[in-house]
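**Student:** Pasting the sequence and the predicted coordinates here, then a few questions.
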Amino acid sequence: MSKSEKLISLLGGQPVIPVIKIKNAADAVPLARALAAGGLRMIEITLRTKDALEAIRRVANEVEDAVVGAGTVLNPRQFDEAAAAGSKFIVSPGLTGSLISAAAGSEVPLLPGTITPGEIMTALEAGIDFLKFFPAEQAGGTTFLRSLASPLAAARFCPTGGISALNAEEYLAVPNVVCVGGSWVAPDDMIREGKWDVIESLARQASGLKPA
C-alpha cells in the first residue's frame, strides 16, 4: 500500500477534514473528542500557533478515536517535529523538493498542496497521488478540478480554501475529489468559548455530507 493509499484508508470515507487552529493546548482534547463523536475522526491541527505541537501531542496521546495530523507544515524541520509529536499525517500548503525528501524518509504520509499541472506531475513522480488542492476557490474551484480529471487521471484531491457547508457537496461531487478540508466545523470563537456540543453537532452535519 502506498502512503497516499494509507492516508485515504485512515480517512475511512470521511467527507470533511476539519482544519483547526488551536491557541490554547488545553482545548485540544475536548475539541478532538467532540469532532470524533460527531463522526470526524481525522483532524488537521495547523502549525500556526505556539501551542500547535503540544495540542497534537495531547490528542495523539489522549484521544483514541482521533486521527490527528499537522497542517501548514512548510519545511523538513516542521515535518519532523510534527511527526515526533504524534501526527499520523502531514499537510503542507505547497510542494517542495525538501518536503518530498522528508516524506520519503518517513512512514508518515504527506498531503501536499498543489495547484498547477506541473506541481501535480511532480507529486505523481514522487509517488504521491492524493493531494491537497489549495487554495481551492481562488484557484478555479470545481471547474478547474474537473479539467484536471482527464489529463491527470491518477491524481485525487482534498480541496481546501474557501470551502464551507454551502459548497462542500458541490466539491464532493467532482470525480477526482476524495474529501474536502474546512474550518467551518470548528470556528475559532466556538473553540475559545468551549462550545463542544455545538461543534459536535456541526461535525455530525459535516460527516453526513454527500456529493451534490
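**Tutor:** Looks like it arrived, so ask away.
**Student:** Could you use CA atoms for every contact and neighbour count after this?
**Tutor:** Noted.
**Student:** how about the strands in the chain?
**Tutor:** 16-20, 42-46, 67-71, 90-92, 110-114, 130-133, 156-159, 180-182 (DSSP state E).
**Student:** Make a markdown table out of those strands and add distance to residue 191.
**Tutor:** Formatted as a markdown table, the strands of the chain follow (distance: least, CA to CA, whole Å):
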| stretch | distance to residue 191 |
| --- | --- |
| strand 16-20 | 9 |
| strand 42-46 | 13 |
| strand 67-71 | 17 |
| strand 90-92 | 21 |
| strand 110-114 | 25 |
| strand 130-133 | 25 |
| strand 156-159 | 23 |
| strand 180-182 | 15 |
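**Student:** Put this next to the first one:
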Amino acid sequence: MTTELLTNLAKEKIIAIVRGIPKGSGELTSKALEAGGVSFLEVTLNTEGALTMIDELRGKFGGRLRVGAGTVLNLKMAKEAIAAGSEYLISPNLDEEVLTYGLEQGVEVWPGTMTPSEIVRAYTLGATAVKVFPIGSLGVKYIKDLRAPLSHIPMVATGGVNLDNIKEVLGYGATAVGLGGNLVDNGLIQKGDFEQITKLAEAYTKLAKGVEIHA
C-alpha cells in the first residue's frame, strides 16, 4: 500500500538519523538539515531527551519536516513515541507488537529486517516499508538481490550508506536510505559547525535526486 508519507519519502529519498546529539541541539541540527534539503528526521529513542525533542520539532517545524522515532524496540517505547507526536516509527528489529500497535494508531511502522523471511513477514503484517539493516555489512548489492523477488516491497537501506555508495544503493532500487553519523555528525554538532551539516545534507540530496534506478 502506497501512502502519502511513503510517496513523499520515495521522492525525498533520505532519512536523517538523529542519534546521541548533545542536549539542546535538536532545533539547530534540524534547521541545518532542512537548509540542506532533508525533510525526514528520525530521532532515536536512545538519544537523551528524544521524546521531548520529537514533540518540540513537530511544533516548531510544522509540516516542513516529517519527524519520526527510531530505535523503537518494544510496545512501551512505541506508545511513548506516538504520544510524543511521532509521524512514523522505525526500529532495528521486527517486533510484531510494535507494528500492530502502530497500525491501530494510524502511524506507519518501518521495522528493521535483514532476511527475505523477515521482510515478507513485516509486509504481510501491514508495514508499508521495511528497513534493511545493516546494509554496510551485508553489502550494497544485497539490495539488488532482494529486489529481484521482492520488488513490490519498499525498502529503506540503513547502516553504512555514505557519499561514495548512496547512488549505488538507490540505483539498486532502495526506496530511500537512512543516514546516521555520515550525515548527522555529532562531532560537527558538538563544535557548533552546523554549516558543515548543511553542506553534507546538500551533497547527499544532490546525489540522491540524480539517481537512475537500474535494478
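**Tutor:** On my side now, so go ahead. The model shown is predicted, which means the values in this text are computed figures rather than measured ones.
**Student:** where does the TM-score land?
**Tutor:** Aligned and superposed, the two chains score 0.91 in TM-score terms (TM-score structural alignment, normalised by the length of the first structure); 208 aligned residues with a CA RMSD of 1.7 Å.
**Student:** Quick check: which of the strands of the first structure is nearest to residue 195 of the first structure?
**Tutor:** Shortest distance between residue 195 of the first structure and those, using CA to CA, is found for strand 16-20: 14.5 Å.
**Student:** thought residue 204 of the second structure was touching residue 164?
**Tutor:** No - counting by CA atoms under 8 Å, residue 204 of the second structure does not reach residue 164; the two are 9.9 Å apart.
**Student:** Neighbour count: the two, which is higher?
**Tutor:** Ranked by neighbour count (other CA atoms under 10 Å), residue 204 of the second structure and residue 164 place residue 204 first, with 24 against 10.
**Student:** Quick one: residues contacting the more buried one.
**Tutor:** 163, 166 (CA atoms under 8 Å, 6 or more residues apart in numbering).
**Student:** In JSON lines: the strands of the first structure, plus mean neighbour count and distance to residue 36 of the first structure.
**Tutor:** Shown next, in JSON lines, are these (neighbours: other CA atoms under 10 Å; distance: least, CA to CA, whole Å):
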{"stretch": "strand 16-20", "mean neighbour count": "26", "distance to residue 36 of the first structure": "11"}
{"stretch": "strand 42-46", "mean neighbour count": "25", "distance to residue 36 of the first structure": "8"}
{"stretch": "strand 67-71", "mean neighbour count": "26", "distance to residue 36 of the first structure": "9"}
{"stretch": "strand 90-92", "mean neighbour count": "24", "distance to residue 36 of the first structure": "19"}
{"stretch": "strand 110-114", "mean neighbour count": "27", "distance to residue 36 of the first structure": "21"}
{"stretch": "strand 130-133", "mean neighbour count": "28", "distance to residue 36 of the first structure": "22"}
{"stretch": "strand 156-159", "mean neighbour count": "26", "distance to residue 36 of the first structure": "19"}
{"stretch": "strand 180-182", "mean neighbour count": "24", "distance to residue 36 of the first structure": "15"}
